[in-house]
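A.B. asks: The following block contains a protein sequence and its predicted model.
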Amino acid sequence: MFKIMLVEDDVTLFNEIRERLSQWSYEVYGISDFSKVLQEFTAVKPELVIIDIQLPLYDGFHWCRMIRAHSNVPIIFLSSRDHPSDMVMSMQLGADDFMQKPFHFEVLIAKIQATLRRVYNYSSERTELKTWRGATIEYVKNTVTNSLGAALLTKNEMFILKILVERKDQIVDREELIKNLWDNEHFVSDNTLTVNVNRLRKKLEPLELDTFIETRVGQGYMATEEAAL
């Protein structure tokens, strides 16, 4: 049974989501003190966090930053605001997915299942090391290391890198990456993938590996052995 922490101050919505998720055998935890979200997260140790953007005291972005400083646990954001910037900010902070309120519960369940399957099945199956451009990629630890240092990636960043590196020198279509990452491209904006790839490049820059992730306009991305001219 997966443990899910639901950071939602709307009691009616919280109870409805908890009831729906319990029907799928998920164990749902709420927040008793919205000034201590990080402490409660640490105590519960959930496998997934669902967090609303608009919360008392501090918003969801604040708590995402706090959680990301300690954990790579998958995070799904909820938002009642119709601002594209909310999705961009969520992905920049390392969120794994985003849901616009109001939403269909079937879609939320599908996103939860896809995220948990991607993160935990992938982690349990991919335990070996991978080398690329002299760097060591450790799938379980979500790290990339070379003589210049180490980069800690989120689950999505590592998953993107894994797909590109295992098919290096081949163009991987944007649509294929989106489908593999989020299972249903209909619910994901194309910009979400762009944000994740840009974040991956930024983390690889100190290792001088960022130039080896090429963008092929109108096609997709490619991990290469030689930097683009």
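C.D. replies: Right, received. Where do you want to start?

A.B. asks: hey, let's count contacts and neighbours off CA atoms from now on
C.D. replies: Noted.

A.B. asks: For Ile146, which residues are in contact?
C.D. replies: I think there's a mix-up here, since residue 146 is Asn and not Ile. Contacts for Asn146 (CA atoms under 8 Å, 6 or more residues apart in numbering) come out as Gly134, Ala135, Thr136, Leu207.

A.B. asks: Could you rerun that using 10 Å?
C.D. replies: Thr131, Trp132, Arg133, Gly134, Ala135, Thr136, Ile137, Leu207, Glu208, Leu209 (CA atoms under 10 Å, 6 or more residues apart in numbering).

A.B. asks: what's the answer for Lys155, then?
C.D. replies: Lys155 touches 72-74, 94-96, 115, 118-120, 122-123, 139-142, 161, 181, counting by CA under 10 Å, 6+ apart.

A.B. asks: and here's the other structure:
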Amino acid sequence: MYRIFIIEDDDKIGMILKSTMEKYGFEAARAVNFKDLLGEFTAHEPHLVLLDINLPYFDGFYWCRQIRTRSNVPILFISAREGEMDQVMAIENGGDDYLPKPIHLDLLLAKVKGALRRAYGEYAAATASSVSGGELDLYSLRLNLSRNELEWGGLRTELTKNERLLAEAFMKRPDEIVTREHLLEALWDDVQFVDDNTLTVNVTRLRKKLEEIGIMKAIETVRGQGYRLNGEALREARV
């Protein structure tokens, strides 16, 4: 049974979320100690987190960053904030998706199930079995699928789940245009509900991770079509 950790300080909304998750067969727990949410997260060991932004003491962005120091568990932000920048910040701080309030429970359930399938279910199993040894290697750039790590020239950087899925999609098709539609489908099941800007943010984050290990300008934007992993940039960096 998958465990869902609900970080929501509004009692009415928190109870609705908890009862909805339990109704559909999940084990759900609500946060209690908003001063030590990381401690509660560690104690519950959830498979997925539903996280509000406006919280006592520290906001959801802060707690998302703290959780990311411990885990790559899927994190879905739920917030009354509807601004585009709030959605961008949610992804930038390590979130996997964003749902504005008022919450449409059918959409929430679909996103929860989709995130769990990608992280632990048949999609995750298919991804792991598609590569021998759970690792991709392209011009000495190694992607470890089980540890969500990129390694290059002795340097390593840890990826979020979405960053790893993007890196895998690009490394399997070097020098080819990978359409935005293909990437959206690789990251999310219900692509009609995904803001296109969310994909842009995730690609930007992956570019920064590549730069951290010394690979510059590896992912090119192909206007109106998608993105391309520039194999020449990898070969030059290797030299």
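C.D. replies: Received, thanks. Predicted model, so just to flag it, every value in this text is computed and none were measured.

A.B. asks: Mind checking the TM-score on these two?
C.D. replies: Counting by TM-score structural alignment, normalised by the length of the first structure, the TM-score of this superposition works out to 0.95. Behind it: 229 aligned residues with a CA RMSD of 1.6 Å.

A.B. asks: hang on, the earlier thing: show the buried residues in the contacts of Asn146 of the first structure.
C.D. replies: With burial judged by 16 or more other CA atoms under 10 Å, the buried subset of those is Trp132, Ala135, Thr136, Ile137, Leu207, Leu209.

A.B. asks: May I ask you to confirm that Leu55 of the first structure is in contact with Val11?
C.D. replies: No: using CA atoms under 10 Å as the test, Leu55 of the first structure is too far from Val11 to be in contact (12.0 Å).

A.B. asks: ok, the two, which is more surrounded?
C.D. replies: Set Leu55 of the first structure next to Val11 and count neighbours by other CA atoms under 10 Å: Leu55 wins out with 18 against 10.

A.B. asks: Return the residues in contact with that one.
C.D. replies: Leu55 of the first structure neighbours (CA under 10 Å, 6+ apart): Val7, Glu8, Asp9, Asp10, Phe34, Ser35, Phe61, His62, Trp63.

A.B. asks: Tell me how far the counterpart of Leu166 of the second structure in the first structure lies from Leu13 of the first structure.
C.D. replies: Here Leu166 of the second structure is matched to Ile160 in the first structure, going by TM-score structural alignment. Going from Ile160 of the first structure to Leu13 of the first structure by CA to CA, to the nearest Å gives 33 Å.

A.B. asks: Check which helix or strand the corresponding residue of the first structure for Arg207 of the second structure maps to.
C.D. replies: Correspondence of Arg207 of the second structure to the first structure, assessed by TM-score structural alignment: Arg201. Per DSSP states H and E: Arg201 of the first structure is located in helix 190-204.

A.B. asks: The helix or strand just after that helix maps to which residues in the second structure?
C.D. replies: Of the helices and strands lying after helix 190-204 of the first structure in sequence (DSSP H and E), the nearest is strand 213-216. Under TM-score structural alignment, the match for strand 213-216 of the first structure in the second structure covers residues 219-222.

A.B. asks: Count residues in the vicinity of the match of Leu166 of the second structure, would you?
C.D. replies: Around Ile160 of the first structure there are 20 residues (other CA under 10 Å).

A.B. asks: Would you verify that Ile137 of the first structure is located in a strand?
C.D. replies: Yes: assigned with DSSP: H, G, I helix; E, B strand; the rest coil, Ile137 of the first structure falls within a strand.

A.B. asks: So what does it match up with in the second structure?
C.D. replies: By TM-score structural alignment, Ile137 of the first structure lines up with Leu143.

A.B. asks: which residues touch its match?
C.D. replies: 134-137, 149-152, 156-159, 164, 167-168, 171.

A.B. asks: Go again with 6 Å.
C.D. replies: By CA atoms under 6 Å, 6 or more residues apart in numbering, the contact set of Leu143 of the second structure is Glu135, Leu136, Glu149, Leu150.

A.B. asks: Name the member of those residues with the most neighbours.
C.D. replies: Most surrounded of the contacts of Leu143 of the second structure: other CA under 10 Å gives Leu150, at 23 neighbours.

A.B. asks: Excluding chain neighbours, give the residue nearest to it in space.
C.D. replies: With sequence-adjacent residues excluded and distances taken as CA to CA, 6 or more residues apart in numbering, Leu150 of the second structure is closest to Leu143, at 4.6 Å.
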